[in-house]
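**Student:** pasting the sequence and the predicted coordinates here, then a few questions.
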Amino acid sequence: MLYPSGRAWLLGSWAAEEMATVSAGERLLAVVGTSSTTAADLMTRLKSVGMVADLEAALHGVQGSFHVAASLNGRGYVRGSASGARRLYRAAVAGVTVCADRASTLAWLTGNEPDIAQLSARLAAPHLPHPLADAAMWTGVETVPPGEALNLEPDGACRTAAWWQPPPAELPLAEGALRLREVLRDAVALRVRPGQVLGADLSGGMDSTSLCFLAAEAGASLVTSTLHWKAPGNQDHHYAAYAAKHLPRVEALVFPSAELPACFTGLDERRDPGQEPAATLRDLARRQHTAREMRARGAVLRLSGYGGDHTVVPPSAYVHALLRRSPRTALRHAAGFKARSRWPLGATARMLLGAAPYPSWLTTAGARLRKPVVDATEPQTWGARPVLPVWASEQAADQLAALLLSAAGQTRPLAADFGQHAWIHQMREAGRIAGLLHDAETSMDLPVDSPFCDDSVMNACLAVRPEEAGGPRSYKPLLAAAMDGLVPPYLLARTTKDHCGPDWYHGLKAHRRQLADWADTSHLVAAGIADENELRRVLLNPGLQSGGGAPELENTLGTEAWLRDLAAHPVPAHLTARHPQEEDPVDTAAL
């Protein structure tokens, strides 16, 4: 798409249904991604836009997961999604600010190298706090924070400004559930096309099951994928089979885990590195296998329930603000959480009475990176404290501590109440991972979409009173109420959740040879952010690490794999891919 001057404004390669673009004189507007708008609808909306400040009001009601780009009489406006599922990055290229939906595009354009401090941060577990979790992995490349837009002035100046704010958490459960049902129904219907076959994960859990029933209601013919884990007592396959019996037009595929590639299969295969390290290496080969089976049966898209846990369930820290509004209810909920999660009495009292301001919390976290969480049952306030594993070097600890200290000096929390802050942050963590999954599985010729990470779903959940959306005595009450009458009651009554621990350890054991090679040739060690001996010990004996578990090891493996992939594929795959309708490689597949 071109400026009126004839110069390029928007470069990329998208399917026709992913693009809605309009222009009127000196005004250009584009919505890119999965959305409910059309060119005709967008033109009508553009008529009410006189300046940048009018844009979001004009776009009100557009559903989906998308980017927005506009040029209005020489002023530019670009943003991604509030959930973070659609990311936006910026960099200076030849003195000009350039935006892209992929950080790797800008890194390639500028020739910048990976940021060692950000790599150090990715070793921390269980995850990074705001704003470190959103940082780009290359020097000279910045992330435009989710919920903020980049404004570009005619003189070349640029600034970010918030376009999104969380809605007031005022709706009672019954009203909020009706709203959630409506937006989830719309989100799924956006992905359903007449005559097309849709792939869908059907884990047996409430999230993926709800999406399958909504897709069937919208007229989809489904090919579902269920993994039958070999851990004793796992129930996923039972609930998935029950759901499949009640779904119309479904071909249910069940994959016993023993017949799938072992976890961590493909460690020696180098792929396009994507935008950042991801702790999804364990089941990549399994997802490739199931994607091929779905694709062979005609599926053109895969629906994932990923993000449901993060979006529909508020963190238990909501009881702090609830104590100020309804002390009796707050104390009852706190007592329930204390009994269920074994909260220590002192920690429970401290959480209820208050927490240090967010900058102080970040500073304290930076000073305690080497101190393991002594009592994992303690209630959280602003979120989980990041901890570095024993194999992280002193250089890594110093770099991450510096990042946290810098953030403490210039970062505001996502909400004044730490319960709402933690809820928004966990939603954005889901959006971030959903975006990575979408990019990774698009390369498998079966894109994956996560409707729970649409902004409309995020807004609908945040608008509900958290003490009614969650609670210690019920499991996902908001989603259960939203799906009442659509999903069989037996499925909505489930309160268990399966795990794949035996498969995880089996996969590590099966790939000891590759892990030994990684220990001897580690890129993390070469970068100075991992201790060679400690890393070798954990890679060869993961079950012996003291006080450790899956998150820190998976974060490390994901970061090591990302560095190896980047060395093997320095040019992003999307910059060399061929568009189906072009003879020459496209220049970029980014905004």
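**Tutor:** Noted; the coordinates are in hand. Numbers count the residues shown, from 1 in each chain.

**Student:** from here on, contacts and neighbour counts on C-alpha atoms
**Tutor:** Fine.

**Student:** pretty sure Arg512 contacts Leu540?
**Tutor:** Yes. Arg512 sits in contact with Leu540 when judged by CA atoms under 8 Å, with a separation of 6.3 Å.

**Student:** out of these two, which sits in the busier spot?
**Tutor:** Each of Arg512 and Leu540 has its neighbours counted (other CA atoms under 10 Å); Leu540 has more, 18 against 14.

**Student:** try this one next to it:
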Amino acid sequence: MFWYGGFRGPAQARREPRHSSRMWLDVTDCWLVGSRQEQEIRTARTAIWSVAIVGSCGASGAEVAHLATQGVRDEVARRWPGAYAVVETTDEATTVWTDLGGVWPIYTLADNGVYWASSSRALAALTAQELDTYQLAVELLAPAVARMSHDRSMFAGVSLVPPGHRVVLSNTGHVDVQQVWRPQSRSGDLTFRLRAELSVAAAVRVEGAKNPTVDLSGGLDSTSLALLAAERLCPDRTITGVTVHATEATTEGDLGYAREAGAHPGITHRFMPISATGYEPYRALDTVPVTDEPAPSTIAYKHFAAQLDWMRDQFGTDCHMTGDGGDSLLCTEPIMLADLVASRRLRRAWTESVAWARLRRSAVWPLLADSVRTARSDRPAALRSLARAWRTGRPGRNTSAVNWVPAALQPGWSTAEARELAASLVTGIAAHSAPLPRTGFTSLVAAEAMSAVGRTARADVQIAEHHGVPLHNPFLDSRVVDAYLSIPLDARPGPAEYKPVLRRAMDDLFSPALARRTTKGSFTSDFYQGMRTNLDALRDLADGHLAVLGLVDPARLRHELSSAAAGVPGAFESVDPVISAEAWLRALHSAEPVEWSTTPRAGEGAS
């Protein structure tokens, strides 16, 4: 696993990760661990500043060197295309700027000074991998709320530096975290801006790769990246578009859209037929590699691993792009309806509510009432209401999609201890979170969602790294996120619209059929079948680490799993977070912890 980090504090207190190298040869308190691609770490050093850019970045060597002569400014994370973090160290302090999409998360740990690293698990090894059971409880009961705990990881004492922030670590061990970016509405040709940023995001990856590949699922997001990469490489090179499909499926559904896109110049289209037997969801969860937190691909790991191994062996993939993050960025959340009401854009609030109600096949007036109620309240009050609902066992009043927080689920497997831990955490979030503005909050809520998607996607990147494939998600790039979230409320698509800005941006490259697409493929039946096939193994998970922690009731979890396998509404969604978390905990306890030295290197003085 590749990660990097450092320490600020007394030299005699510093421990170092074993088998590490120095980020700069003559700087003793910043380290690199594990193998990496050459383009993922670039450094420059002068007498005053040492600077490193980690990740995919469009900066030239001269521009990196310039940072070391002038120092780093706060707009650095969105100065160039790509997804990267920036490290600057001087004799007085180490400063790290995080990217806007959470692709390269940074964590800190106070321990006779302060450690920082791009891996929370690496830092947790310093404290016996003690879990943050409060955060874990919220992840199980309400994953959408967990993203509001901006500064927490899955490990006790290991804090997250949120995306779009700067953290300054002094020699005394003081930690100063400041927000340096938030979405700002901008006028201009927003469609052109999105197209331009996606184009250079793809270019940053494929121009530095010998054998680039890209998902070609037939969806809008992955197809956009494939076409933009092909446009950049053609006619001298091609990118391999990979379509994974069931062995018995050859033309229907998403495959038809994928075939059309795969015929575009600059794309070499390859199909990977895969039998459902042996690769269905929920199989072989005991083989999932260890990551910093539960990975989105956990449940479908066997399928994901097969694709990674096939691409590595068949094409020598040294850069694989996916459309992950596109849904969260390009699909407007229903909270926009409350934003329209709060901004007194009542005519449009009515129009968008009618469209959303029609799409969801629900009544419009209750939806409007919830929008008004949410617009007149605030998020801290909603969080306190959520905490009360968990503690009392009674659902909250507002259970629609237009709310600051989701309804308080009371799954049958949850224990009173789990609900109390979750309630305590969200009460703390309510007390300490900065208030959102009374209007124009749609982009801020979307930025929070993107940061959570990017951070969890990092776990999928770690899984792909385990299989020897560098994985990239350009929709999470800082400039892409900034470009889309700069769309003003008046110009933002409504929640019932399906990615109209992307379809307009790609109009000249999309086929007519793809440009008209307003839905995405569903794989729900595969998951039901996988759960039924692997039900006995899933039941065995019930007596695992979560039960020992007191967060799940094993007998009730086994009952919920049986209900989910039988297709009982609601049961399916309630057990997935538990399965992913239990598989992650088993991998965590099975893997060797990251090794640290017990004493500093001999002969080194203070930092």
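**Tutor:** All right, it came through fine. Because the structure is predicted, anything quoted here is derived from the model rather than measured.

**Student:** TM-score of the superposition?
**Tutor:** Here the TM-score of the superposed chains, computed with TM-score structural alignment, normalised by the length of structure 1 as the reference length, equals 0.88; 563 aligned residues with a CA RMSD of 2.8 Å.

**Student:** what separation do you get for Arg391 of structure 2 and Ala416 of structure 2?
**Tutor:** Note on Arg391 of structure 2: its distance to Ala416 of structure 2, by CA to CA, to the nearest Å, is 8 Å.

**Student:** and the residue nearest to Leu353 of structure 1 when sequence neighbours are not counted, how close does it get to Pro172 of structure 1?
**Tutor:** In space, and not counting its chain neighbours, Leu353 of structure 1 is closest to His320: 7.0 Å by CA to CA, 6 or more residues apart in numbering. In this view, His320 of structure 1 and Pro172 of structure 1 are 19 Å apart by CA to CA.

**Student:** with neighbour numbers in mind, choose between these two.
**Tutor:** Neighbours were counted for His320 of structure 1 and for Pro172 using other CA under 10 Å; His320 has more, 25 against 16.

**Student:** tell me the SS of that one?
**Tutor:** Using DSSP: H, G, I helix; E, B strand; the rest coil, the three-state assignment for His320 of structure 1 comes out as helix.

**Student:** can you verify my assumption that Met23 of structure 2 contacts Val33?
**Tutor:** No. Taking CA under 8 Å as the definition, Met23 of structure 2 is not a contact partner of Val33, at 9.5 Å.

**Student:** what about those two, which has more around it?
**Tutor:** Set side by side, Met23 of structure 2 and Val33 give different neighbour counts by other CA under 10 Å, the larger being at Met23 (24 against 17).

**Student:** ok, and the closest non-adjacent residue to that one?
**Tutor:** Ranked by CA to CA, 6+ apart and with sequence neighbours excluded, the top spatial neighbour of Met23 of structure 2 is Trp31, at 5.1 Å.

**Student:** what does Ala480 of structure 1 correspond to in structure 2?
**Tutor:** Ala480 of structure 1 maps onto Arg503 of structure 2 when the alignment is built from TM-score structural alignment.

**Student:** what helix or strand does that match sit in?
**Tutor:** Secondary-structure assignment from DSSP states H and E places Arg503 of structure 2 in helix 500-505.

**Student:** buried residues in that helix?
**Tutor:** When neighbours are counted by 16 or more other CA atoms under 10 Å, the buried residues of helix 500-505 of structure 2 are found to be 500-503, 505.

**Student:** ok, stretch 480-492 of structure 1 next?
**Tutor:** Buried residues in stretch 480-492 of structure 1, counted by 16+ other CA under 10 Å: 480-483, 487-488, 491-492.

**Student:** thank you kindly, that will do.
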